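**Q** Provided below for reference: sequence and predicted model.
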Amino acid sequence: MTWDDFVNEIAQPAFLPWELLLLRLAGAVLLCGAIGFERESRDRAAGLRTHMLIGLAAALYSLLMLELVSRHDEFPDMVRSDPLRIIEAVTGGVAFLAAGMIVFSQGKVRGLTTGASMWLAAAIGVSTGIGLWWVALMATALALIIIRLMMVAEKKAFSDDQDDN
């Protein structure tokens, strides 16, 4: 391999401009970071960094899928293009991580909300990766509302039950 080959490999243009790639990756990190921050503030095992990395990875896989689909004509006989496989792979991988967060101990199930938020972070990452910003923004807002409002409602409901005793 010559130096020119190396430079040509590195300088090969992507389907999308690098500024858009960076924006989508950063968007996934920020939106998933908001959910991760909420989990971190509740002292959960999967917090800020975990959610940010999940969103970043999901966005990256989505961008790679877009790039591969754009290059499909270069390899018509060698590559079968099925974008849904990327989403399935991201979902399966994150489901494996999320399942590890769920623990049954002392008759109680713990970690379900954190596991679900990790799964959602992947979906938000995929959304930003493919450029569905409104979907990603709405999902993030709804997640934060659900996590916060349901926590307040649960505390109120359980404290009312204890007051009745």
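**A** Thanks, I have it. Numbering: from 1, shown residues only.
**Q** for the rest of this, base every contact and every neighbour count on C-alpha atoms.
**A** OK.
**Q** in the helix ranked longest in the chain, what counts as buried?
**A** The residue-count maximum for a helix in the chain (DSSP state H) belongs to helix 133-164. Buried residues in helix 133-164, counted by 16 or more other Cα atoms under 10 Å: 133, 136-137, 139-140, 143-144, 147.
**Q** please compare the first structure with the one that follows:
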Amino acid sequence: MVMTGEFILRLFVAAILGSVVGLDREYRAKEAGYRTHFLVSLGSALMMIISQYGFIDVVSGHLDQIRYDPGRVAAQVVTGIGFIGAGTIILQRHIVRGLTTAAGIWATSGIGLAIGAGMYWLGLAATVLTLIGLEVMGFFFKSVSMKSSLVEFSTTKKETLSALTKLFNSKDYVVVS
């Protein structure tokens, strides 16, 4: 059986790796920063540890009578994090905001689950790949990504609206409303 010191190490590593991802989001002034990612990764690691080792006393000696699936608690973490992630997504005037932050929270939860399971290298690799996805890919694909801007104006003249619509369409802009 794994010792308590190993469990504490797993929690510590998960919290640190979650914080690293959260620092990126904090630097970009996004909805969820290092504290949120710290807690998500730490909590996910804790749930994984409990899932794997928390019920051994209950099950020992009764394996023929009790069905034991350590993946059940971990699977519910994914569902719960989906709920938290949905709270970071905002639909604001036909523009979705917070989707990348929600995905980052979900990935951070996965990192915590991996570390909680004792898969240190997998958690570290997932952290590096998450940071690559957040930083490096944005740098390389900046010209490919679609930019959106919100322009708001009011007019009482229908001709002005027609002229602006014609101008936007001639420049291949998409007018949402």
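**A** Ah, there it is. Predicted model, so just to flag it, every value in this text is computed and none were measured.
**Q** care to give me the TM-score?
**A** Once superposed, chain against chain, the TM-score is 0.80 (TM-score structural alignment, normalised by the length of structure 1); 146 aligned residues with a Cα RMSD of 2.0 Å.
**Q** coming back round to it: and which of the buried residues of helix 133-164 of structure 1 is nearest Met101 of structure 1?
**A** Met101 of structure 1 lies nearest to Ile147 out of these, by Cα to Cα, at 16.9 Å.
**Q** chain center to the longest helix of structure 1: distance?
**A** 20 Å (Cα atoms, centre = their mean, to the nearest Å).
**Q** what does stretch 48-64 of structure 2 give?
**A** Mean-position distance between stretch 48-64 of structure 2 and its chain equals 29 Å (Cα atoms, centre = their mean).
**Q** can you pull the buried residues of it?
**A** Counting neighbours by 16+ other Cα under 10 Å, one finds that the buried residues in stretch 48-64 of structure 2 are 48-52.
**Q** adding distance to Ser109 of structure 2 and secondary structure, write these out as JSON lines.
**A** Output for those, formatted as JSON lines (distance: Cα to Cα, whole Å; DSSP: H, G, I helix; E, B strand; the rest coil):
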{"residue": "Met48", "distance to Ser109 of structure 2": "10", "secondary structure": "helix"}
{"residue": "Ile49", "distance to Ser109 of structure 2": "13", "secondary structure": "helix"}
{"residue": "Ile50", "distance to Ser109 of structure 2": "15", "secondary structure": "helix"}
{"residue": "Ser51", "distance to Ser109 of structure 2": "15", "secondary structure": "helix"}
{"residue": "Gln52", "distance to Ser109 of structure 2": "16", "secondary structure": "helix"}
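**Q** between the buried residues of helix 133-164 of structure 1, which is nearest Arg39 of structure 1?
**A** If you rank these by distance to Arg39 of structure 1 using Cα to Cα, Ile147 comes first, at 9.1 Å.
**Q** which residue in structure 2 aligns with the closest one?
**A** Using TM-score structural alignment as the criterion, Ile147 of structure 1 maps onto Leu134 of structure 2.
**Q** so its match versus Phe140 of structure 2, what's the distance?
**A** In this structure, Leu134 of structure 2 and Phe140 of structure 2 are 11 Å apart, going by Cα to Cα, to the nearest Å.
**Q** cool, Leu42 of structure 2 as well?
**A** To Phe140 of structure 2, Leu42 of structure 2 is 31 Å away according to Cα to Cα.
**Q** same check, this time on Leu167 of structure 2
**A** 30 Å.
**Q** what residue is smack in the middle of structure 1?
**A** Computing the C-alpha centroid of structure 1 and ranking residues by Cα atoms, centre = their mean puts Ala122 first, at 2.1 Å.
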